[in-house]
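K.L.:
Predicted coordinates and the sequence they were generated for:
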Amino acid sequence: MARPSDEAPARARFDRLDALRGAAIVWMVVFHFGFDLAHYRLIDADFYRDRFWLVQRTLIVSLFLLCAGIGQAVAARQGQRWPRFWRRWAQVAGCAALVSAGSALMFPQSWISFGVLHGMAVMLIAARIVAPWALRPGGWRLVVLLAAGIVAVLLPSFVQHAFFDTRATNWLGLVTRKPRTEDWVPVLPWLGVMLWGVAAGAWALKRRPGLLAGAIGRPLQPLAMLGRWSLSVYMLHQPVLIGAILGGIALIGR
């Protein structure tokens, strides 16, 4: 059990976590800018099959979900109550619905029915339930979370069924073939990554609070600011990027 002096203050400012989330935002914006350029045939890149871009996507989503898991551990340490959690959750779920609607207009045949925000909305509930438990004394709890994460990550490789191949059921992840969609972040295997985030956050809060709550230098402050407004940036960056690209195409074509 950690000594009280080792634990992060209940209301500490977690600038380092915000900056890490901000780094994920910057990485995502750069990735999507490249995707948009390829979509409008301004660059020659295959974001659907090229391993380089597929790995980039996996790493970006992983970083977001790790930060979300760590964030739930922080919220539990700060005594967040369920009503506040549900208010934030409603924002994520509402934005997920907007993503579905927007993608249906742009990609009618491959619209997003269960992308990163949809997956996050489901997985956040699980993370919110286990985070207070993970913060209790006993290192074995973190081992259990790590093991559960490994099971979640590996299960889709061993269990698949055609029942899960429809839009109504592929959100779980036990599919026999990847669905045709612009973004797909099913509960399995990605819940495992968020559980690892919860475990990492609980361990850091109890053993190395400075990893999350320590001061950051002035150059990293913009990243921390982005991290605190990550959902807003996520929702706005694609309309801005696409608008800028189309505007540039129109100007060049004159």
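P.N.:
Here it is on my side, so go on.
K.L.:
contacts and neighbour counts: CA atoms only from here.
P.N.:
Will do.
K.L.:
Go through this protein and flag its longest helix.
P.N.:
helix 51-77 (DSSP state H).
K.L.:
Pull out the buried residues from the helix or strand that comes right after it.
P.N.:
Where DSSP states H and E defines the elements, the next helix or strand beyond helix 51-77 is helix 82-106. Neighbour-count burial for helix 82-106, counted by 16 or more other Cα atoms under 10 Å, picks out 89, 92, 93, 95, 96, 97, 99, 100, 101, 103.
K.L.:
will you turn the residues you listed into CSV that also has distance to residue 246?
P.N.:
Shown next, in CSV, are those (distance: Cα to Cα, whole Å):
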residue, distance to residue 246
89, 33
92, 28
93, 29
95, 24
96, 25
97, 25
99, 20
100, 22
101, 21
103, 17
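K.L.:
Give me the angle between the longest helix of the chain and helix 82-106.
P.N.:
Between helix 51-77 and helix 82-106, the angle comes out at 160 degrees (axes from the mean of the first three to the mean of the last three Cα atoms, to 10 degrees).
K.L.:
Centre of the chain to helix 51-77, how far?
P.N.:
Relative to its chain's centre, helix 51-77 lies at 5 Å (Cα atoms, centre = their mean, to the nearest Å).
K.L.:
same check, this time on stretch 205-218
P.N.:
Worked out by Cα atoms, centre = their mean, stretch 205-218 lies 21 Å from the chain centre.
K.L.:
got the end-to-end distance for it?
P.N.:
24 Å (Cα to Cα, to the nearest Å).
K.L.:
adding another structure so you can compare the two:
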Amino acid sequence: MVIQQQNTPHLKLKERIFEVDLLRGSAIVLMVIFHFCYNLAVFDWWDINTNTQLEWRIFRRIIVSGFLLAVGMSSYLVYSQQIRWLKLTKSTLKLIVVAWLITVGSVFMYPNAWVYFGIIHFIAIALPIAALFSRFPNTALIIGITCLITYQLGWISMRPLWEWSVHHLHIPTKTIDLVSFVPWIASVLIGIYLMHKSLFNLKIKNNKLTNSLARLGQHSLAIYILHQPIMYGIMFAIAKI
């Protein structure tokens, strides 16, 4: 996401924020690794279960947290001074189109576990919310923390909506990618506050590794769209040989 230069009392903005690109790039590399391992299990080349085994569940949560924190931080940089509705609309529509393509593609790749609300679907909804809250970072933090606490206490859950959708919309009970609105919206809202307070300004040194990861972060959406069909296609071809 390109960050337009604007004035803010909290930090001096550049055309791009290196640390945010680095975070996004690191997350996309970890996601490629995760999906590679998942595909090995799909083709029975590795006996693992990424849905039930604790280490894989933690690994996935780290990846999703990285992406969603970056969404919140980028939203603050772009929209905290003024919500540019045309830009926001274009970005959201692009995500909706990508989400639809992912759903259609997953139906062919995983007919019994296709994606109906994965991370891109989630971001398509979370981005406008983040844009609105970017001007109220303290409120975003309070709501984010409240969301986490109430979810952990079992006071709020998306499971009733999921069960209704399974029964009435006939979506599969298993899916390869599901990002529940609660509690994951908390990561986006907390990301807004982190950038507002410059708490992610780590001053990471540029080197070959960090520069490469940051460049990947600048193209994370394209990589996300392409990496799994390519890997799955190659493995499928190998399995047929």
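P.N.:
Structure's in. What do you need? Quick caveat: nothing in here was measured; it's all calculated off a predicted structure.
K.L.:
coming back round to it: check the mean deviation of the longest helix of structure 1 from structure 2.
P.N.:
Superposing on structure 2 and averaging over aligned pairs (mean Cα distance after the TM-score superposition for structure 1), helix 51-77 of structure 1 comes out at 1.0 Å.
K.L.:
Just list what that helix packs against, helices and strands only.
P.N.:
Judged by 3 or more Cα pairs under 8 Å, 6 or more residues apart in numbering; DSSP states H and E, helix 51-77 of structure 1 is in contact with helix 15-39, helix 116-134, helix 187-207.
K.L.:
downstream neighbour of the last one in the secondary structure list?
P.N.:
In this case it means helix 187-207 of structure 1. Under the assignment DSSP H and E, the closest C-terminal helix or strand after helix 187-207 of structure 1 is helix 210-213.
K.L.:
For the residue nearest the centre of structure 2, give its distance to residue 106 of structure 2.
P.N.:
Per Cα atoms, centre = their mean, the C-alpha nearest to the average position across structure 2 is that of residue 67, at 4.0 Å. According to Cα to Cα, residue 67 of structure 2 stands 21 Å off from residue 106 of structure 2.
K.L.:
The residue nearest to the centre of structure 2 matches what in structure 1?
P.N.:
Structural alignment (TM-score structural alignment) places residue 67 of structure 2 against residue 64 in structure 1.
K.L.:
from memory its match sits against residue 24, does it?
P.N.:
Yes. With contact defined as Cα atoms under 8 Å, residue 64 of structure 1 reaches residue 24; the gap is 6.4 Å.
K.L.:
Aligned to residue 109 of structure 1, what sits in structure 2?
P.N.:
Per TM-score structural alignment, residue 109 of structure 1 is aligned with residue 112.
K.L.:
just checking, that match touches residue 176?
P.N.:
No. Between residue 112 of structure 2 and residue 176 there is no contact, the gap being 9.4 Å when judged by Cα under 8 Å.
K.L.:
Pull up the aligned stretch in structure 2 for stretch 36-52 of structure 1.
P.N.:
Stretch 36-52 of structure 1 covers residues 39-55 of structure 2 once aligned (TM-score structural alignment).
K.L.:
Can you tell me how far the equivalent of residue 154 of structure 1 over in structure 2 is from residue 155 of structure 2?
P.N.:
Counting by TM-score structural alignment, residue 154 of structure 1 lines up with residue 149 in structure 2. According to Cα to Cα, residue 149 of structure 2 stands 9 Å off from residue 155 of structure 2.
K.L.:
For these two, indicate the residue with more neighbours.
P.N.:
Higher neighbour count among residue 149 of structure 2 and residue 155: residue 149, with 14 against 9, using other Cα atoms under 10 Å.
K.L.:
What residues does the more buried one make contact with?
P.N.:
Going by Cα atoms under 8 Å, 6 or more residues apart in numbering, residue 149 of structure 2 touches no other residue.
K.L.:
what do you get for residue 121 of structure 2?
P.N.:
Shown in contact with residue 121 of structure 2 (Cα under 8 Å, 6+ apart): 95, 96, 99.
K.L.:
swap the cut-off to 6 Å and go again
P.N.:
Under the criterion of Cα atoms under 6 Å, 6 or more residues apart in numbering, the neighbours of residue 121 of structure 2 are residue 99.
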